[in-house]
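1. here you go, sequence then predicted model.
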Amino acid sequence: MTAPSNLTPAAPQEPRFLVLFDFDETIVNENSDDAVLCALPGQQLPDRLKSSFREGHYNEHMQRILAFMAEQGVPQDSIHSVLERIPPTPGLLNLLQYLQSHREDFELVVVSDANMYFIETWLERAGVRQLFRKIFTNPASFDASGRLVLLPFHSHSCSRCPDNMCKQVILREYLAGRQKELGGAPFQRVFYIGDGANDICPSLALGPRDTAFPRRDFSMHRLLLGMQQSQAAKFKANVVPWASGEDIVDCLKKIMKER
């Protein structure tokens, strides 16, 4: 039996919650930039490259490393296979499974200072690429010579962040853009899952109904503890440290029961 022609199908429910993930040591249990060095013949960098790093200019440093790997004749297949073997963070796949089972409620985004080739390679191998609406990261692709060419994501004026990426700028622009696309309705809550020092800046944009999930005993967690103890720090969001993705699932389940 067909529905009467004057009835229109119900509009799909828009997601109520936004979940942002860092990648290195958050989705995966290693730093992908370090892991990929296993593809080098000697599996380590020469001292001249190690000493070329300058604080706040990691993207440029990684560009030099990738150029060196190409000079050493490391093929794309070797880089690809190393990336696919990086293990997920404990409980991470269970978290993604939970979020997939509630896709009508949660919108997922990656915000990472890694690069697009590393992230997409891993997510596709894990079978979870389709869960993420957007990936914000540094562009990277192989050129005709077989070199993986890395570029900065953007330029910004934030003094807290590396010169190639401010995650707070990305978060604020994304929230404003999505609110416009969703007819003026903001997300009810925003959740930020990370581990590193560069995950502090976006967390400062979160409000009192939002939650920052710092990986327990990693830089983000230690810095947030210091901010909470400082009377000068004005951190609005809830802070829920995690050691496993299961910890985050438990927290999200409680929030889902509140509706």
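-> Yep, that arrived.
2. can we go C-alpha only for contacts and neighbour counts from here?
-> Noted.
3. residue contacts, the residue most central in space within the chain?
-> The C-alpha lying nearest the average C-alpha coordinate of the chain belongs to Asp22 (C-alpha atoms, centre = their mean; 2.4 Å). Under the criterion of C-alpha atoms under 8 Å, 6 or more residues apart in numbering, the neighbours of Asp22 are 110-112, 193-195, 199.
4. what do you get for Val19?
-> 106-109, 190-193.
5. what's around the closest residue to Phe218 other than its chain neighbours, how many residues?
-> Leaving out its chain neighbours, the residue that sits closest to Phe218 by C-alpha to C-alpha, 6 or more residues apart in numbering is Asp195, at 5.6 Å. A total of 26 residues lie near Asp195 under the criterion other C-alpha atoms under 10 Å.
6. can you check the one 3 residues further on too?
-> For Asn198, the count of nearby residues is 21 (other C-alpha under 10 Å).
7. part of a helix, is it?
-> Yes - when the secondary structure is assigned by DSSP: H, G, I helix; E, B strand; the rest coil, Asn198 falls within a helix.
8. and Pro214, that one's in a strand?
-> Yes - according to three-state DSSP, the state of Pro214 is that of a strand.
9. thought it was touching Ile193?
-> Yes - taking C-alpha atoms under 8 Å as the contact criterion, Pro214 and Ile193 are neighbours in contact, 6.2 Å apart.
10. got the buried residues for stretch 102-111?
-> By 16 or more other C-alpha atoms under 10 Å, the buried positions in stretch 102-111 come out as 103, 106-111.
11. residues contacting that stretch, please?
-> By C-alpha under 8 Å, 6+ apart, the list of residues contacting stretch 102-111 from outside reads 13-23, 99, 131-137, 167, 170.
12. coming back round to it: can you tell me which of the contacts of Val19 is nearest Leu66?
-> Looking at the contacts of Val19 and their distance to Leu66, the nearest is Val109, at 25.9 Å (C-alpha to C-alpha).
13. quick one: what helix or strand has that closest one in it?
-> For Val109, the element it lies in under DSSP states H and E is strand 106-115.
14. what's the answer for Ile65, then?
-> Short version: Ile65 belongs to helix 58-71, going by DSSP H and E.
15. repeat that for Gln97.
-> Assigning secondary structure by DSSP H and E places Gln97 in helix 92-101.
16. what about the helices in this structure?
-> Listed in chain order, the helices of the chain (DSSP state H) span 32-35, 47-50, 58-71, 76-84, 92-101, 116-126, 167-181, 200-203, 219-229, 245-257.
17. then this one, side by side with the first:
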Amino acid sequence: MGDSFFNCCYVPPHPPGEEELHRSRRTEIMASTSTSISSDKRFLIFFDFDETIVDETSDDIVVQAAPGQNLPGWLKDTYQPGRYNEYMQRVLAYLAEQGVTESEIRSIMEKLPATPGMLALFQFLRNRPPQDFEVVLVSDANTFFIESWLRRNGARQLFHRIFTNPATFNKDGRLVMRPFHSHDCPRCPDNMCKQVVVRDYVARRTQERGRPYQRVFYVGDGANDFCPALALGPRDVAFPRRDFPMHRLITETHEAMPGEFKAVTVPWASGEDVVQRLRKLVAE
């Protein structure tokens, strides 16, 4: 992991009394998502979810549960840039008011198509020796959407940790989503900066293991995947989905500020592209 990253992603200290709250919140979620992890893993690989693992955006697809598979204009008009999480909370509340049930939402999530070659990539990771890969998911979706899809596709056990917005159904049958954390990165939405998640996780696991990983990989597609990729070092690999925002931002950075983006960049159109590069790297 490199030490250089844009000022846009600088996260200053929280006001007095708040730092422990934010730290404990992240630690609580980290501790609750999986059992203990072996310390002998050689590589750490992060995945995004929407348009990386699945070929759609889960927040958009859940609208299929609405009457007429569309949201009313007044609800769409409440969206504000940088506050998508709050907007989705209103969408989920509206769906509950329309009588949309937990099973209906789960069914929609389970039917999301995987991106081309992604299931083959998962199979590659499963087939590797147990000391090879520690697999982590970092997403601005939510626990219910992600868990529904992973369990349906037999992929839940592949992931050692999942970092996303907590979401549970309340007694009224409404899916209530809470923000993952707060931060001060102006590039990212208010509820999650993936670079903060990645840096916190790598620092903690390195301390627990007593040594760094041989390499860190990040597989993503969106603009909010560019931010964590900035934290990767020169031995690490960023896998941006070809011609998606993450890929374009990396390309623009290479052109505007050569050397600022440290990681090796391997664009992918299929999970098979990622498999090919990983197969070479693990053999080194």
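-> Structure's in. What do you need? As the structure is a prediction and not an experimental result, all values here were calculated from the model.
18. hang on, the earlier thing: which residue numbers in structure 2 does the helix holding Gln97 of structure 1 align to?
-> Across structure 2, the stretch matching helix 92-101 of structure 1 (TM-score structural alignment) is residues 118-127.
19. one step back: what about the helix holding Gln97 of structure 1, how far off from structure 2?
-> Helix 92-101 of structure 1, aligned to structure 2 and superposed, deviates on average by 0.4 Å (mean C-alpha distance after the TM-score superposition for structure 1).
20. mind giving me the packing neighbours of that helix?
-> Under the contact criterion of 3 or more C-alpha pairs under 8 Å, 6 or more residues apart in numbering; DSSP states H and E, the helices and strands touching helix 92-101 of structure 1 comprise helix 245-257.
21. which residues in structure 2 does the helix it packs on align to?
-> Under TM-score structural alignment, the match for helix 245-257 of structure 1 is residues 271-283.
22. tally of neighbours for Ser230 of structure 1?
-> A total of 10 residues lie near Ser230 of structure 1 under the criterion other C-alpha under 10 Å.
23. in this structure Ser203 of structure 1 contacts Tyr192, no?
-> Yes - using C-alpha under 8 Å, Ser203 of structure 1 makes contact with Tyr192 at a distance of 6.8 Å.
24. give the contact list for the closest residue to Thr115 of structure 2 other than its chain neighbours.
-> With sequence-adjacent residues excluded and distances taken as C-alpha to C-alpha, 6+ apart, Thr115 of structure 2 is closest to Asp55, at 4.5 Å. Taking C-alpha under 8 Å, 6+ apart as the criterion, Asp55 of structure 2 is in contact with 112-116.
25. repeat for Ala233 of structure 1
-> Applying C-alpha under 8 Å, 6+ apart as the definition, the contact partners of Ala233 of structure 1 turn out to be Met227.
26. ok, it to Ala185 of structure 1 distance?
-> When C-alpha to C-alpha, to the nearest Å is the yardstick, Ala233 of structure 1 and Ala185 of structure 1 sit 29 Å from each other.
27. and Asp163 of structure 1, by the same measure?
-> Taking C-alpha to C-alpha as the criterion, Asp163 of structure 1 is separated from Ala185 of structure 1 by 32 Å.
28. more neighbours: those two, which one.
-> Asp163 (20 against 12).
29. the more buried one corresponds to which position in structure 2?
-> Superposed on structure 2 with TM-score structural alignment, Asp163 of structure 1 falls opposite Asp190.
30. structure 2: which residue goes with Ala126 of structure 1?
-> In structure 2, the position corresponding to Ala126 of structure 1 is occupied by Asn153, as judged by TM-score structural alignment.
31. now do Val74 of structure 1
-> For Val74 of structure 1, the residue aligned by TM-score structural alignment is Val100.
32. so what's the residue count around its match?
-> Burial measure for Val100 of structure 2: 19 neighbouring residues, criterion other C-alpha under 10 Å.
33. tell me the contacts of it?
-> With contact set as C-alpha under 8 Å, 6+ apart, Val100 of structure 2 has these partners: 65-66.
34. let's go with 6 Å and repeat that
-> Neighbouring residues of Val100 of structure 2 by C-alpha atoms under 6 Å, 6 or more residues apart in numbering: there are none.
35. format the contacts of Asp22 of structure 1 as a markdown table; extra columns: distance to Trp242 of structure 1.
-> Converted to a markdown table, the contacts of Asp22 of structure 1 look like this (distance: C-alpha to C-alpha, whole Å):
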| residue | distance to Trp242 of structure 1 |
| --- | --- |
| Val110 | 18 |
| Val111 | 18 |
| Ser112 | 19 |
| Ile193 | 9 |
| Gly194 | 10 |
| Asp195 | 10 |
| Asp199 | 14 |
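36. what's the closest of those to Ala35 of structure 1?
-> Each of the contacts of Asp22 of structure 1 was scored against Ala35 of structure 1 by C-alpha to C-alpha, and Ser112 proved nearest at 15.9 Å.
37. so what corresponds to that closest one in structure 2?
-> Correspondence of Ser112 of structure 1 to structure 2, assessed by TM-score structural alignment: Ser139.
38. again with Phe142 of structure 1
-> Matched across to structure 2, Phe142 of structure 1 falls on Phe169, judged by TM-score structural alignment.
39. isn't that match up against Leu175?
-> Yes - taking contacts as C-alpha atoms under 6 Å, Phe169 of structure 2 lies within contact range of Leu175: 4.2 Å.
40. which of the two has more residues huddled nearby?
-> Leu175 (22 against 14).
41. what sits against that one?
-> Remark: with contacts taken as C-alpha under 6 Å, 6+ apart, Leu175 of structure 2 is in contact with 168-169.
42. any idea how far it lies from Gly117 of structure 2?
-> Summarising the geometry, the distance separating Leu175 of structure 2 from Gly117 of structure 2, computed by C-alpha to C-alpha, is 31 Å.
43. now do His183 of structure 2
-> Relative to Gly117 of structure 2, His183 of structure 2 is positioned 34 Å away (criterion: C-alpha to C-alpha).
44. ok so, going back, name the surrounding residues that touch the match of helix 92-101 of structure 1.
-> The contact list for stretch 118-127 of structure 2 (C-alpha under 6 Å, 6+ apart) reads 271, 275.
45. now do the buried residues in it.
-> 118-119, 121-122, 124-125.
46. that older thread, between strand 106-115 and the helix holding Gln97 of structure 1, find me the angle.
-> 140 degrees (axes from the mean of the first three to the mean of the last three C-alpha atoms, to 10 degrees).
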